[in-house]
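Visitor: can you look at this prediction? I've put the sequence above it.
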Amino acid sequence: MGRRRRRQRLPQEPVEASIDSLSHDGRGVARVDEKVTFIHGALPGERVRFRYTARRRSRDEGEVVEVLEPSPRRVEPGCEHFGLCGGCSLQHLEAQAQIEYKQQILLDAFTHLGKVEPEEVLPPLLNERPWGYRRKARLGVKNVPKKGRVLVGFRERGSNLIATLEHCEVLHPKIGHALMDLSDLIGGLSRPGRIPQIEVAMDDERCVLIFRNLDPLGAEDEKRLRDFAREKDFIIYLQPGGPETVTPLDEPADLRYRLPGFDLELRFEPGDFTQVNSDINRQMVARAVEMLDPRQDERVLDLFCGIGNFTLPLATRAGEVVGVEGAAELVARARENARRNGLENVRFHVANLYEELQEPWLKERFHKVLLDPPRSGAQEVLGHLPRMGVERILYVSCYPGTLARDAGELVHRHGYRLLSAGVMDMFPHTAHVESIALFEKGGK
């Protein structure tokens, strides 16, 4: 039987360190006693005093106790819960520096993971409103009798515990300033410990709350929810099981958002994937269409198309667009959105793009492709693109690591050039990096 490795004892006294850089998750990086140490709350160029929180064989971790020499780019966090709540990690860094950090994360990923470099770095897409921007979220819920309340919000930094929050400044104010109201509401239910989660979905006018209820709600509890919804102007859904069980408590919500640059309106259900930041989404769609530059004599393929966020704008410019998505319910929504917007030059297919594909549309020819995959990337479909005659690829990514990996394959294996790439500040004050990249077939 192997010997159990004893956990290293943590030094009790704070230690000083000079911060060299920021990690991919927004922590300061220092070398202390020749060992890499990640320090929460520290910024590059600072001298700090920190306390160890973990020691491992390859790296140590800590958190700032005192900033001895602050960075000129340090600012006062905009939320009193910064440092406790795990929802944000960069509120102490000025906005322009946040963007520069994200741009560097993207470029470093291209260099180290993909062994590629964009010929042009695009100017970043920035927020008109860097606070109160978030319209989609999953909020944890926990009844904590010792604290005398139900906790509603995001998890504590580095923990599975729900943070004790009174408000959230990155959520849209409609919900971000209603956390205590939700706490009181759930605390008044007959079994407050049986509501573990609330999912938030908003459009420009309405806000839906999906309550995950582990037990059926009685008539009195449903009345409380109805009264709350009426008083606070929310639309409430219940989810007693999996995603397919989401149903409105009363009348369903008619959620929709506009893409005014294309004179389009897209309808969606509360549980559908939509972008959290409506301002950046509008800018992102406009940039994607401009970069891909579809023409009336061209066919475009939109992979991971969802409800048609890119498909429909592309269809206003291209001769024909084909959208492919793995979720049948999203494809149904996309078809309905195309019909509602009077677009007849668009087709949709249901296909799992992470499985071996034998679909008829793979044998068709396309001039251009838009990829908008989840965090795991689009590696499984890349080999099909040259065979379909694709000349230009626009890749929208929510994770630089897989974008860089896929960029390396497109460039080194399939003969595309990485023309340009840049970041989009979809999640201000967090370390999340949303990016966009353009590839074109052939040499210079």
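Guide: Cool, the structure landed.
Visitor: make it CA atoms for all contacts and neighbour counts henceforth
Guide: Noted.
Visitor: what sits against the residue positioned nearest the centre of the chain?
Guide: Nearest to the mean C-alpha position of the chain, by Cα atoms, centre = their mean, lies residue 398 at 6.3 Å. By Cα atoms under 8 Å, 6 or more residues apart in numbering, the residues touching residue 398 are 373-375, 432-435.
Visitor: now the two most distant members of those.
Guide: 373 and 432 (15.5 Å; Cα to Cα).
Visitor: who has more neighbours, the two?
Guide: For the pair residue 373 and residue 432, the greater number of neighbours falls to residue 373 (22 against 19), based on other Cα atoms under 10 Å.
Visitor: so what's the more buried one up against?
Guide: Residues near residue 373 by Cα under 8 Å, 6+ apart: 303-304, 396-398.
Visitor: follow-up on the earlier one: sort out for me which of the contacts of residue 398 are in strands.
Guide: Residues of the contacts of residue 398 located in strands (DSSP state E): 434-435.
Visitor: just the buried residues of the contacts of residue 398.
Guide: The neighbour-count test (16 or more other Cα atoms under 10 Å) marks 373, 432-435 as buried among those.
Visitor: quick check, nearest of those residues to residue 417?
Guide: Ranked by distance to residue 417 (Cα to Cα), the buried ones among the contacts of residue 398 are led by residue 435 at 17.0 Å.
Visitor: with adjacent residues omitted, what lies nearest to the closest one?
Guide: With sequence-adjacent residues excluded and distances taken as Cα to Cα, 6 or more residues apart in numbering, residue 435 is closest to residue 423, at 4.1 Å.
Visitor: which SSE is the one you found in?
Guide: Here residue 423, judged by DSSP states H and E, is contained in strand 416-424.
Visitor: structure two is appended below for comparative analysis:
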Amino acid sequence: MQFIEVEIETLNHDGRGVARVDGKAVFVAGGLPGERALVRYTARHRSYDEAKVEELLTRSADRIDARCPHFGGCGGCAMQHLSAEKQIQAKEKVLADNFSRIGKVRPDHWLAALTDQAWGYRRKGRLSVKWVEKKGKALVGFREDNPRFVADLSVCHTLMPEVGQRIADLSDMIGSMHARREIPQIEIAAGDDVVALVFRNLVPLVQDDLDKLIAFGRQHDLAIFLQPKGPDSVHALWPEKTMLSFSVHASDVNLVFQPLDFIQVNAGMNQRMIARAIDLLELNSTDKVLDLYCGLGNFTLPVARHVAGITGVEGDQALVSRAAENARHNGIENATFHAADLSQNQTNVPWAMARYDKLLLDPPRSGAAEVLEYLPRKGTDRIVYVSCHPASLARDAGTLVNRHGFQLVRAGVMDMFPHTAHVESIALFER
């Protein structure tokens, strides 16, 4: 096996070190800027290569020992070897570089990074499961860097401990089931009071397997759901009636959701993120607000407490129904919801033609390019954009600034996924 000595110059957007060999970029998993290392190539491409650190020759002062014994094999985290402060700085640099390179913009002011607890924060996730005959066990974990393989985990420190400390127990329990070859994944969903596991079962389960799942739920105080087919087939196994919900404390809002619904992964960060969005919107009692990609009302209903009216729009009809139910559940009467495919032109739809003082965007990774073809309309002078992908935010920022006459006033990162390279961010635009 051939090793080559390299010097790591910087970090790329996914948390890998960047070295150069004969002028060609090499992305090095496990490498930090300033380090020299012996690396092993893992893939070669026309414009760049990929490698992994085999031996450190010099060690960065920013390097720390990873907390997780599976770091480097599991693909769930990429930055556990970097100090928390430097992780934030790396994410801020990714955001700034994207604004400059893609959007040709920069904010007038940088917001201080939002952070919350760094471990045990993950309340939503999907664990892969695979029965391996040669090992005589069920592997339970996230995918490795090579997504064909499931990481063989015994613990996960980023998952909330009710699940993260039970990985080995899950493996043993599934390995004892008749259907151990037909359980491909486990969805994790946690509210404030209930932690639920949704077992995807490709075949009907015999009573002995059902009993084992119920016993596991009882023993570890976990709600157990089954998913025999598509998302609509999810149903509670134990207890028979289980309600998941979380509260947005500052706005006195309680949101009920189903196990497969999208909710923000990090509960503490979600509270801080909502508070920051409300602060940046500078809401008053006469405002009419449009909230696009509203989901089940995560931003919509807290904002509704401060304004004359708010309209939430979301592509998933089930989430729209849930948002309306949550409005009724919280006694909120000034919020209306619509289902619409926001990747399609909605120019002449009544909700899009209405006048709004302020606009809130929280799009998927692909961003809001299609929406910005017909919005914002005249009269909307303030936009808060919440982003899970800095490249699409930067592209859309360029559109808002250069085509719609807005100014990028403030922007900053929010550490929704500590120890990963994921960059969540928020930006304020003013006309």
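Guide: It's in. Note that the structure is a prediction, hence the values are computed from the model and not measured.
Visitor: where does the TM-score land?
Guide: Once the chains are laid over each other, their TM-score by TM-score structural alignment, normalised by the length of structure 2 reads 0.98; 429 aligned residues with a Cα RMSD of 1.0 Å.
Visitor: what residue of structure 2 matches up with the residue nearest to the centre of structure 1?
Guide: Here residue 398 of structure 1 is matched to residue 388 in structure 2, going by TM-score structural alignment.
Visitor: relative to residue 211 of structure 2, how far out is its match?
Guide: Using Cα to Cα, to the nearest Å, residue 388 of structure 2 is found at 40 Å from residue 211 of structure 2.
Visitor: excluding chain neighbours, what is closest to the equivalent of residue 78 of structure 2 over in structure 1?
Guide: Using TM-score structural alignment, the partner of residue 78 of structure 2 in structure 1 is residue 89. Closest residue to residue 89 of structure 1 apart from its sequence neighbours, by Cα to Cα, 6+ apart: residue 430 at 5.1 Å.
Visitor: am I right that that neighbour is in contact with residue 94?
Guide: No - using Cα atoms under 8 Å as the test, residue 430 of structure 1 is too far from residue 94 to be in contact (11.9 Å).
Visitor: those two: which has the busier surroundings?
Guide: residue 430 (19 against 16).
Visitor: got the contact list for residue 393 of structure 2?
Guide: 99, 367, 385, 387 are the contacts of residue 393 of structure 2 under Cα under 8 Å, 6+ apart.
Visitor: so it, which state does it fall into?
Guide: Secondary structure state of residue 393 of structure 2, per DSSP: H, G, I helix; E, B strand; the rest coil, is helix.
Visitor: sec struct for residue 98 of structure 2, please.
Guide: Using three-state DSSP, the structure places residue 98 of structure 2 in helix.
Visitor: can you find the partner of it in structure 1?
Guide: Aligned counterpart of residue 98 of structure 2 in structure 1: residue 109 (TM-score structural alignment).
Visitor: which of the helices or strands spans the equivalent of residue 322 of structure 2 over in structure 1?
Guide: Counting by TM-score structural alignment, residue 322 of structure 2 lines up with residue 333 in structure 1. Here residue 333 of structure 1 sits within helix 328-340, counting by DSSP H and E.
Visitor: what about the equivalent of residue 258 of structure 2 over in structure 1, neighbour count?
Guide: Residue 258 of structure 2 maps onto residue 269 of structure 1 when the alignment is built from TM-score structural alignment. Residue 269 of structure 1: 19 surrounding residues under other Cα under 10 Å.
Visitor: which ones are touching residue 269 of structure 1?
Guide: Residues in contact with residue 269 of structure 1 (Cα under 8 Å, 6+ apart) are 253-255.
Visitor: could you check how far it is from residue 293 of structure 1?
Guide: Counting by Cα to Cα, the gap from residue 269 of structure 1 to residue 293 of structure 1 is 30 Å.
Visitor: again with residue 150 of structure 1
Guide: According to Cα to Cα, residue 150 of structure 1 stands 51 Å off from residue 293 of structure 1.
Visitor: so the two - more neighbours on which side?
Guide: The residue with more neighbours, out of residue 150 of structure 1 and residue 293, is residue 150; 24 against 15, by other Cα under 10 Å.
Visitor: rewinding a little: quick one: what's aligned to the residue nearest to residue 89 of structure 1 in structure 2?
Guide: Aligned by TM-score structural alignment, residue 430 of structure 1 pairs with residue 420 of structure 2.
Visitor: any idea which element its match lies in?
Guide: Counting by DSSP H and E, residue 420 of structure 2 is found in no helix or strand.
Visitor: residue 290 of structure 1 too?
Guide: Assigned by DSSP H and E, residue 290 of structure 1 belongs to helix 278-292.
Visitor: can you pull the buried residues of that helix?
Guide: So, applying 16+ other Cα under 10 Å, buried residues of helix 278-292 of structure 1: 278-286, 288-289, 291-292.
Visitor: same check, this time on stretch 321-336 of structure 2
Guide: Going by neighbour count (16+ other Cα under 10 Å), the buried part of stretch 321-336 of structure 2 is 321-327, 332, 335-336.
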